[in-house]
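**Student:** can you look at this prediction? I've put the sequence above it.
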Amino acid sequence: MTELRVGLLGLGTIGIGVARILIEQQDLISRRLGKQVRLVAAADRVLDRDFGLDLSGVRLSSDASEIVTADDVDLVVELIGGYEPARTFVVTALEHGKHVVTANKALIAKHGEELFPLAAAKGLQIGFEAAVGGGIPCMKALREGLAANAIESVYGILNGTCNFILTKMENEGADYADVLKEAQALGYAEADPTFDVEGIDTAHKLSILAAMAFGSKIKFDEVYTEGISKITAADIASAHEMGYRIKLLGIAKPHANGELQQVEMRVHPTLVPVDSQIAQVSDSYNAVQISGDFVEHTMYFGRGAGERPTASAVVADIMDITSGFPDGIAHLAPPMGFVESSRREIPTMPIEDAVCEYYIRLMVKDQPGVIAAVTSILADHRISLEALIQKERHASNTVPIVMMTHETTEGNLQAAVSRITGLDAVEEDVLILRKESAVA
């Protein structure tokens, strides 16, 4: 029976999960593939510890370089994370003729455009399903199941930490800072949560999904990105009063006039209708809505992180590559869903050109004429209001005002808000949130 030999870099939470599946599910994998997958080697910086798993049949090393160049390894699984040394190990593995599977979204978002051509030139495969959505097969859906569709939009709750925080804030009326501390205590958020709560992790993932959806190059650095740290419990309550729930969304849309001309990519807290499917996704769960011209709306939901879901996706990639090993890799779909020679440099739409409806929250002095001044500025910029709510006065003698606008461009809205912020009566920075009613 044909055998594919696996070398594993990193025996952390996900690495142990992958090792467990490869060892404990050997029989199931062989029955599905008619081939064997065997974990032959693994590298980790700390080896003198209890892994909670019998690794007696696996060669252990503290030197990852030994694994990526070993003659008895056909496929390298990279689970180190981050940009370096992960990139160097992956490049070395490809140069030594080894397929690669990774769960590293930062690596793919930042260096994918270097790695994919190298793999293609050598007839090798890179699997990275676990990099976006954990155990949710959203990229496999884009690459294979929806391949006959022109993709019209991608909406994703792609970070479980942010979704957990927003859910707790809504359910308990709690402040952001308090819920963040709880998320850190539970292990959902890192000691430095910046990558999660400021939207960077979601932007990594969205840039990959957008490139796969539209046949474009990955442009992580061009994703417009805002996080959730300015959201208050009062904002969540105000949105709910108006029939909306706040979610951190990654949003990607194509803009065409005959042919694809621009790709819109943005990450930010978003108001979605409270009765929409994506609004029901709570706690640390992820969801991705992909819409195509023939299939219409499809939704992918599940655990976006954790040992078991992520390890499941990693091993699924290993099995895909094994199905064509050693000489049938060409039958697999290209890693990004388009043959490498057809992927294009497509401009990213400037955020100023994006068209949305907006939630605006400002704190003003309790004095006559303030609302008139604000609405006059909005009228000057041709921005009409769907709703305006004046809340009860605070002890500081300031009044919260919440407005919902009809559609306008981001540039138009920002110009108006810049003038509003300059009013003497406006006490704090104005909060702007975008609304998306097209989610299913």
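**Tutor:** Yes, it's here.
**Student:** contacts and neighbour counts: CA atoms only from here.
**Tutor:** OK.
**Student:** how many neighbours does R31 have?
**Tutor:** Using other CA atoms under 10 Å, R31 is surrounded by 10 other residues.
**Student:** what element comes up after the helix or strand hosting it heading to the C-terminus?
**Tutor:** Mapping R31 onto the secondary structure by DSSP states H and E places it in helix 26-33. Note on helix 26-33: by DSSP H and E, the next helix or strand toward the C-terminus is strand 36-43.
**Student:** and that next one with helix 26-33, angle?
**Tutor:** Put simply, strand 36-43 runs at 130 degrees to helix 26-33, going by axes from the mean of the first three to the mean of the last three CA atoms, to 10 degrees.
**Student:** residue ranges of the helices in the stretch 101-250 of the chain, please?
**Tutor:** Assigned helices in the stretch 101-250 of the chain, in chain order: 105-121, 138-140, 160-172, 176-185, 194-197, 200-214, 233-241 (criterion: DSSP state H, counting those that start in this stretch).
**Student:** need the contact partners of the fifth one.
**Tutor:** When contacts are taken as CA atoms under 8 Å, 6 or more residues apart in numbering, the neighbours of helix 194-197 outside the stretch itself are N159, T161, C162, A189, I200, D201, T202, G227, I228, S229.
**Student:** what about the residue lying closest to the third one once chain neighbours are set aside, neighbour count?
**Tutor:** Right, the one you point to is C162. Nearest non-adjacent residue to C162, counting by CA to CA, 6 or more residues apart in numbering: V197, 5.9 Å away. V197 has 22 neighbouring residues, counting by other CA under 10 Å.
**Student:** mind listing what's buried in the helix holding R31?
**Tutor:** The neighbour-count check on helix 26-33 (16 or more other CA atoms under 10 Å) flags Q26, I29, S30 as buried.
**Student:** for that helix, which outside residues touch it?
**Tutor:** When contacts are taken as CA under 8 Å, 6+ apart, the neighbours of helix 26-33 outside the stretch itself are K35, Q36, V37, R38, M319, T322, S323.
**Student:** what would those look like in TSV with distance to I329?
**Tutor:** Output for these, formatted as TSV (distance: CA to CA, whole Å):
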residue	distance to I329
K35	14
Q36	16
V37	16
R38	18
M319	12
T322	9
S323	8
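**Student:** take this one as well and set it beside the first:
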Amino acid sequence: MQHFAIGLAGMGNVGAGVFKHLTQNRALLRERLGFELDVKKIALRDPKKDRGVAVPPELITTQWQDLLDDPSIQIVVELMGQKEESLRFMLGAIERGKIVVTGNKALLAEHGREIFEAATKHKVPVFFEAAVAGGIPIIKSIREAFIGNHIQSIHGIINGTSNYILTRMVESGLGFAEALVEAQEAGYAEADPTLDVDGWDAAHKAVILASLAYGFWVPTDKIFVEGVEQITANDICFAKKLGYSIKLLGIIKADAKGEIEVRVHPTLIPEKHVLASVNGVFNALAVHGDIVGDTLFYGRGAGQDPTSSSVIADLAEAAAALQAPRSNYGFMPHGLYGTCTPIDDIVSEYYLRLTVEDRPGVIAQVAGILGSLNIGISSIFQPEGDEGAAVPLILVLHKATHGQMNTALEKIGALECVKKTPRMIRVENFA
């Protein structure tokens, strides 16, 4: 039986899972694939660290260069989680003709063009299913299953940490800070949760999905990113009264002119929509193609086992590529799209929360500003309060551009009757 030698760079949580499951499911893989996947060498920083899995000492090296210098290793797995070092490793492997499997979403989002130009030059595939949504096979689906479709939109809950925090705020009435501490104690948030809660973990994944769907690498400075740090328990409560749930949503769309928008931000989603019911650390993606119509993907978006499952699937495909070389090296550029819509021109509906004096004429002043900017009001909600006291005023607004709303917020915030900085959250009704 044919054997394919694998070099594993990095043995953190996911790397340990890959080695464990390759070992435990060796017979299953052999029967299904018709060949053997053999881990020949593992590069790790600290050989003494307990990783919860027994590794034969003869496989271990502390230098990832050893994986590149071994001519018998045909496939390398990059799970180091760095940027500069990981990029050097991947480009070095590609130059040597070794197939690369990676789950490094930040690296792909920021250096995807460079990586795939090298892959095309050297005719070496790069596989990266584990970079987006853990064990959900979304990369393979967009790249292969939907190859005949114009992808018209992707809406994704693609960060489990933020989704867990927002879920706990709904279920238990916790504030953001309390829910974050709970997520850290449960192991769902890192000690430094910045990339998760500020939206950039989801943004890196959205860039990868958009680039695959539309055939060009989307620059990270052309997307809009906002995190969940400013969401309050009151926002959660008011959204529910209006029939919405709040989710950190990645939104990717294309219009008839070939312009695309990529944005990640807290979003009010109608409670009747299927994405509103995705709770805890789970991920979900709704993909709409012009032929296939609406599709939904759901599952665990992170963690050792789901992510390991995607890495092993890529290893199997990498070995198959060694047997039958292919012309698609993981990313196929094309010229049907190529322009990102400026953020000020992106159109959305909006939830607007104001803190205002409870006195006559306040709503008229706010409505006057919105009307002067051609922004319509869909609904207004104001809890009862004592006259003259500061109370919340909630408005749901019809479609407007980001630029229109910024102007409106500046003018409304300057009103004497408005006592705190206005808070805006986008609304997605999937129309």
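**Tutor:** Arrived safely. Note that the structure is predicted; figures quoted are calculated from it, not measured.
**Student:** thinking again about what came up before, compared with structure 2, how much does the helix holding R31 of structure 1 deviate?
**Tutor:** Mean deviation of helix 26-33 of structure 1 relative to structure 2 after superposition (mean CA distance after the TM-score superposition for structure 1): 1.5 Å.
**Student:** now that helix, how far from the centre of its chain.
**Tutor:** In terms of CA atoms, centre = their mean, to the nearest Å, the centre of helix 26-33 of structure 1 is set 31 Å apart from its chain centre.
**Student:** over to stretch 246-259 of structure 2?
**Tutor:** Shown here is stretch 246-259 of structure 2, whose average C-alpha point lies 13 Å from the average C-alpha point of the whole chain (CA atoms, centre = their mean).
**Student:** for that stretch, buried residues please.
**Tutor:** I246, K247, L248, L249, G250, I251, I252, K253, A254, E259.
**Student:** could I get those residues as JSON lines with distance to M169 of structure 2?
**Tutor:** Below are those laid out as JSON lines (distance: CA to CA, whole Å):
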{"residue": "I246", "distance to M169 of structure 2": "10"}
{"residue": "K247", "distance to M169 of structure 2": "11"}
{"residue": "L248", "distance to M169 of structure 2": "13"}
{"residue": "L249", "distance to M169 of structure 2": "16"}
{"residue": "G250", "distance to M169 of structure 2": "20"}
{"residue": "I251", "distance to M169 of structure 2": "23"}
{"residue": "I252", "distance to M169 of structure 2": "26"}
{"residue": "K253", "distance to M169 of structure 2": "29"}
{"residue": "A254", "distance to M169 of structure 2": "33"}
{"residue": "E259", "distance to M169 of structure 2": "36"}
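**Student:** from those residues, pick the one nearest K121 of structure 2.
**Tutor:** Out of those, the one with the shortest distance to K121 of structure 2 is E259. That distance is 28.4 Å, counting by CA to CA.
**Student:** contact partners for the nearest residue to that closest one once chain neighbours are set aside?
**Tutor:** By the measure of CA to CA, 6+ apart, the closest residue to E259 of structure 2 outside its immediate chain neighbours is T339, 4.9 Å from it. With contact taken as CA under 8 Å, 6+ apart, T339 of structure 2 is in contact with G258, E259, I260.
**Student:** T270 of structure 1 should be in a strand, yeah?
**Tutor:** Yes. With DSSP: H, G, I helix; E, B strand; the rest coil as the criterion, T270 of structure 1 is assigned to a strand.
**Student:** let me know how buried the counterpart of it in structure 2 is, in neighbour terms.
**Tutor:** Pairing criterion TM-score structural alignment: the partner of T270 of structure 1 within structure 2 is identified as T267. Using other CA under 10 Å, the number of residues around T267 of structure 2 comes to 24.
**Student:** my read: T267 of structure 2 touches I246, true?
**Tutor:** Yes. Applying CA atoms under 8 Å, one finds T267 of structure 2 in contact with I246, separated by 5.4 Å.
**Student:** M332 of structure 2 contacts G215, doesn't it?
**Tutor:** Yes. Under the criterion of CA under 8 Å, M332 of structure 2 is in contact with G215, at a separation of 6.4 Å.
**Student:** follow-up on the earlier one: identify the farthest-apart pair in the contacts of helix 26-33 of structure 1.
**Tutor:** For the contacts of helix 26-33 of structure 1, with distances taken as CA to CA, the pair at the greatest spread is R38 and S323 (13.8 Å).
**Student:** more crowded one of these two?
**Tutor:** Remark: of R38 of structure 1 and S323, S323 carries more neighbours, 21 against 18, as counted by other CA under 10 Å.
**Student:** please pull up the equivalent of the more buried one in structure 2.
**Tutor:** By TM-score structural alignment, S323 of structure 1 lines up with A320.
**Student:** and the helices in the stretch 251-400 of structure 2?
**Tutor:** The residue ranges that make up the helices of the stretch 251-400 of structure 2, judged by DSSP H, counting those that start in this stretch, are 304-323, 362-372.
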